[in-house]
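Asker: Sequence and predicted structure below; questions after.
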Amino acid sequence: MNINYSLSRVKPIALFVGSLLLTGCAVGPDYQAPSVPMAEAYLYSTTDNAIKQDYWWHEFHDETLNQLVADAQQQNIPLKLAAQRIKMANSYRTVVESFKVPSISVGAGYVNYQLSKNDSLLGPALNPLGSSVSGLPDSVSGMTLLDNQHDGGFVAASIAWELDLFGRIDRQSNAAEIRVEQAQIYQSGLTTLITADLVHNYLQLRGAQQRYQLLEANVADQQKTLDLVRKVVRAGYGSDLDIAQAESMLAATESLLPQLEIAQQVHKQRLSMLLGEPLTQIDIRVANAQPLPELTGVIPVGLPSDLLQRRPDIRMAEREMAAVNEELAASVANRYPKFFLTGAPGLSAGSFDDLFSSDSFGWVGSVGVSWNVFDGGRGKAAVDINQARFDSALLSYQHAVDSAFTEVDSLLFTYGKSQENQQRLNRALASAEKALGKAESLYQAGLIDHVSVLDAQRQKRMMEDRQIVARLQTAQVTIGLHKALGGDWSLAREETSATETNDSE
């Protein structure tokens, strides 16, 4: 049952509404950010508690990489879509906030009409040439003395305003504001994902290029080995088994070349998608193969409590709780009466010339109340739905926090082990280089043949390849760790800050 009162006695209702304005207050639960117990440090942290640098990829000291990141953040299509989402959220907030203020509409009209002389009732009375119709009142028959044209005009305005006594519109406006914040957080998180993906593919491309060059050198060495083995066999100091083994090793090494070519093409294609550029442009950008850049310095991971403000997924989950809480409060307020103030001042006259005279002004005002006394439980069900949504948002927030801490600790452990692996491979490569030096010395002394030297070279290049693979694994873990630690990676923020600084100067 919907009760809608339009009251003509304004003064008593005005006093009643005034008292409600003084005593009315917002209903529904007030939001409180959740408190999360956490450790003082990460379980596998081996660095200090300094705050992590946002633009960490600069530590690679690779200008090509830095330019690719800057261009991707400007050109990436999903990031442009995220910016449009912020615009839509801002527009929606404006729509919701517009209900806080009175709405005013203005209308005007002009009327021109003529009575029909052929009308069965009034036609003879209006026709000056026709005879008077018997039985018509004098007032009607006298219309023959009047002009049969009538012009009129009016200008009217209407004012409507809902008195938000219980905070329903305020709560909806708060929720809309939080949705804007969520759109901004989404854009920040997407910037992190896009940037991390670009850095990963760029490093993998450089690693594949370096491994390809190393593999070509290894193929050349094994071809020399095969040629020497064939000469030795022709000289009667070997067998066909030696030739077959050398040929098999060369073929196995050559089979890796197409795989690395595929890897390079895949990473180029991914860079093309991230940058929104054709593949030919990417080929130009990375035409000159460069060594795999190596990250310098340590990774400052900060404190565990920093994650709550730096991780986009945690911030998004917390803002979802806040938004749903406001929507819950709005659904509670929706069960209370709604009060309206309406008014309609206007000008009206029978002649357009008199339209704007003081005697043509008129107005009407009213106060109304609308209250769903009985709705079959619909209002309570809406409250229960939003309460369940809030409880679900709380659980999602707790899950996001737990997952974030687990992810960071796991990546810190992996990062430490990858560092150990790389250090061991560095020692193995140093030993392989030492063995090659001794083999070359022995060969110059005539104590071993050239095949042994080539084999030592092959061992050295094999260790170099394993070292590159280990560095790529470390780089992948490093990217994942920086992504897990969060932060704002948007270069536009840095440009905005620089512009504000220049403007202040």
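Answerer: Great, that's in hand.

Asker: use CA for all of it now, contacts and neighbours both
Answerer: Fine.

Asker: mind listing what Ala160 touches?
Answerer: Contacts here follow C-alpha atoms under 8 Å, 6 or more residues apart in numbering; on that basis Ala160 touches 102-104, 340-343.

Asker: and with 7 Å instead?
Answerer: Contacts here follow C-alpha atoms under 7 Å, 6 or more residues apart in numbering; on that basis Ala160 touches 102-104, 341-343.

Asker: any idea how far Ser431 is from it?
Answerer: Distance, Ala160 to Ser431, using C-alpha to C-alpha, to the nearest Å: 86 Å.

Asker: the strands in the stretch 201-350 of the chain, which residues?
Answerer: 338-343, 346-349 (DSSP state E, counting those that start in this stretch).

Asker: So what touches the longest one?
Answerer: Put plainly, it is strand 338-343. With C-alpha under 7 Å, 6+ apart as the contact definition, strand 338-343 has outside contacts at 158-163, 364-371.

Asker: now do stretch 9-29
Answerer: Stretch 9-29 is contacted by residues 165-167, 329, 332-333, 366-367 when judged by C-alpha under 7 Å, 6+ apart.

Asker: Kindly reformat these as TSV containing neighbour count and distance to Glu254.
Answerer: Conversion of the contacts of stretch 9-29 to TSV gives the following (neighbours: other C-alpha atoms under 10 Å; distance: C-alpha to C-alpha, whole Å):
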residue	neighbour count	distance to Glu254
Leu165	22	79
Phe166	24	77
Gly167	20	74
Ala329	27	69
Val332	23	72
Ala333	24	74
Ser366	18	90
Val367	22	88
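
Asker: Can you classify Asp375 as helix, strand or coil?
Answerer: Reduced to three states with DSSP: H, G, I helix; E, B strand; the rest coil, the structure at Asp375 is coil.

Asker: and Lys434, how many residues sit next to it?
Answerer: Here the number of neighbours of Lys434 (other C-alpha atoms under 10 Å) works out to 14.

Asker: Second structure follows, compare the two:
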Amino acid sequence: MSLGRLSIAAAVLLLAGCVAGPDYRKPEVEVPVSWQLEQPWRQAAPSDAEPKGPWWLRFGDPQLDALQQKALANSPTLDLASARLAQARATLAGSEAGRYPQVGLGTRASRFKISANRPLTNYATNNFSTVQNDFALTLIASYELDLAGRVQRSVEGATASAAQSAADLENTRLLLTADLATAYFSLRATDLELDVVARSIEVQRRALQFVTDRHEGGAVSGLDVAQQQALLDNTLTQVDLLKRLRSQFEHAIATLTGTPAPNFSLAPDIRPLSPPPIPLGVPSDALERRPDVAAAERAMAAANAQIGVATAAFYPSVSLLPTGGVDSRSLSTLFDAQSVLWSIGVSATQTLFDGGRIRANVDFTRAGYEATVASYRRVVLTAMQEAEDGITGLAALERAAAQSQTAVASARRVLEMSASRYEGGATTFLDVITAQQALLNIERQSAQLSGQRMLGSVFLVKALGGDWCGVEPRGGAGNEDARTGCPAPLRQVAGTR
């Protein structure tokens, strides 16, 4: 008997030291040492441990700041992500409860009659019919011994899933604010284009009046008037197309801020657009800053834990089932010592044959884990691509914008020279029309490049996973941006000229 008890105890201790399934280890991914930087970028070294601030404040646009706050407060998409995070945390709390015993209280009160004709248990004793009461109060407990680590792996999986939901919420917030900024700056760029077209229309109308007067005076033919009128009509057509595009951006902003589109409007704003410097860091920073990368990594941890949960089914399930209470036929004696009852026992189950169901579940969870590994690597590669695209794209856009300003100045000189030559009779009016159209196209292109630079900055912020905040400038403290609480951008970021 002693040898048997020792064997059972040894088996229990052996099983208690085992946790089913592999321990989670984050897979290695190839990360470049640095970005391929082009002028005017320069490398910075922000701290990964610092919090990410409201990145849109760097653009210095109070109207955008107000819209972002409204979106964060009213977005149903953000509310949905927050509710999913609450669900994940509740699931984690439920999984952690498996580490503790379950205790319940049961009570019974009844009055019953026993049949006198019931089957005999002793032929020497006759049965009698009795009517009596039965009062009972019982405390019931159960506790699963986590011998194979099923509960532990369940908690690990729920913890990782909750962290994944938190990262998903951060990613939703980042995408929401980036989408709003994209729609806002697209609208602002459209306002600039509309302003360019409006100024061109004014110039073209003056030119039409001028050539009409000359035609009425017999100095030019009606062809010059017709050509100028055709140019003006074409330009007027562009106004309606741009207004339609602007209304679409306005409606998108309304939806992102949780406002019905018919109740929302933004006044035109033709202030110049200038993107702020954006913090770069090194490529490995993006893996720590981007919430979608964090979510993919936590998904791997959760999937790995599920392997342990499935593997634990190979081992016996053992539960302790103690009970205690009182039972009496009279309430007056319910709590007497003679009314006490108790029991203690162990329940154990072990699957002997299931046709391969458990093995199939383990294989399924392993395949699920491999899928999350592949997804993680894909997200990392996408993060590297988007960040590099944003860096090189902004550099190219800045050079194009600078060249565009030169082209605008050149086109204005060409228009002035063409108008002077036409007034002097040295050229036809077609040269003036051509110069007007060229100036309009170049000025519109310049306005579009301004918008593209702003959108490129937003895209890069999103690609890098947000903004750095609280990083001390390289030259020391005392040089902070009063609006954001962040260091002065030109001192601590890889930025534009």
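Answerer: Structure's in. What do you need? Just so you know, these numbers come straight off a predicted model, no measurement behind them.

Asker: still on that earlier bit, can you put the strands of the stretch 201-350 of structure 1 in JSON lines and add mean neighbour count?
Answerer: What follows is the strands of the stretch 201-350 of structure 1, written out as JSON lines (neighbours: other C-alpha atoms under 10 Å):
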{"stretch": "strand 338-343", "mean neighbour count": "18"}
{"stretch": "strand 346-349", "mean neighbour count": "20"}
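
Asker: Of these, give the one that comes closest to Ser418 of structure 1.
Answerer: strand 338-343 (64.4 Å; C-alpha to C-alpha).

Asker: and the closest one, which stretch of structure 2?
Answerer: The alignment of strand 338-343 of structure 1 onto structure 2 (TM-score structural alignment) spans residues 317-322.

Asker: Tell me how far that stretch lies from the chain's centre.
Answerer: How far stretch 317-322 of structure 2 lies from its chain's middle: 43 Å, per C-alpha atoms, centre = their mean, to the nearest Å.

Asker: Over to stretch 311-321 of structure 1?
Answerer: Worked out by C-alpha atoms, centre = their mean, stretch 311-321 of structure 1 lies 12 Å from the chain centre.

Asker: Pull the most distant pair out of the contacts of stretch 9-29 of structure 1.
Answerer: By the measure C-alpha to C-alpha, those have their two most distant members at Ala329 and Ser366, which lie 28.6 Å apart.

Asker: Secondary structure and distance to Leu279 of structure 1 for the contacts of strand 338-343 of structure 1 - can I get that in JSON lines?
Answerer: Putting these into JSON lines (DSSP: H, G, I helix; E, B strand; the rest coil; distance: C-alpha to C-alpha, whole Å) gives the following:
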{"residue": "Ser158", "secondary structure": "strand", "distance to Leu279 of structure 1": "60"}
{"residue": "Ile159", "secondary structure": "strand", "distance to Leu279 of structure 1": "60"}
{"residue": "Ala160", "secondary structure": "strand", "distance to Leu279 of structure 1": "59"}
{"residue": "Trp161", "secondary structure": "strand", "distance to Leu279 of structure 1": "58"}
{"residue": "Glu162", "secondary structure": "strand", "distance to Leu279 of structure 1": "58"}
{"residue": "Leu163", "secondary structure": "strand", "distance to Leu279 of structure 1": "60"}
{"residue": "Val364", "secondary structure": "coil", "distance to Leu279 of structure 1": "70"}
{"residue": "Gly365", "secondary structure": "strand", "distance to Leu279 of structure 1": "68"}
{"residue": "Ser366", "secondary structure": "strand", "distance to Leu279 of structure 1": "68"}
{"residue": "Val367", "secondary structure": "strand", "distance to Leu279 of structure 1": "67"}
{"residue": "Gly368", "secondary structure": "strand", "distance to Leu279 of structure 1": "66"}
{"residue": "Val369", "secondary structure": "strand", "distance to Leu279 of structure 1": "65"}
{"residue": "Ser370", "secondary structure": "strand", "distance to Leu279 of structure 1": "63"}
{"residue": "Trp371", "secondary structure": "strand", "distance to Leu279 of structure 1": "64"}
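
Asker: Now, of the residues you listed, which are buried?
Answerer: With neighbours counted using 16 or more other C-alpha atoms under 10 Å, those contain these buried positions: 158, 160-163, 365-369, 371.

Asker: With distance to Gln75 of structure 1 added, can I get these in TSV?
Answerer: TSV is the format used below for those (distance: C-alpha to C-alpha, whole Å):
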residue	distance to Gln75 of structure 1
Ser158	48
Ala160	46
Trp161	45
Glu162	45
Leu163	46
Gly365	55
Ser366	55
Val367	54
Gly368	53
Val369	53
Trp371	52
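
Asker: how far apart are stretch 314-330 of structure 1 and its match in structure 2?
Answerer: Its match in structure 2 and stretch 314-330 of structure 1 itself, once the structures are fitted together, sit a mean 1.2 Å apart by mean C-alpha distance after the TM-score superposition for structure 1.

Asker: who's in contact with that stretch?
Answerer: The set of residues that contact stretch 314-330 of structure 1 without belonging to it, under C-alpha under 7 Å, 6+ apart, is 27-29, 31, 168, 171-172, 174-175, 178-179, 182, 185, 308-309, 383, 386-387, 389-390, 393-394, 396-397, 400-401.
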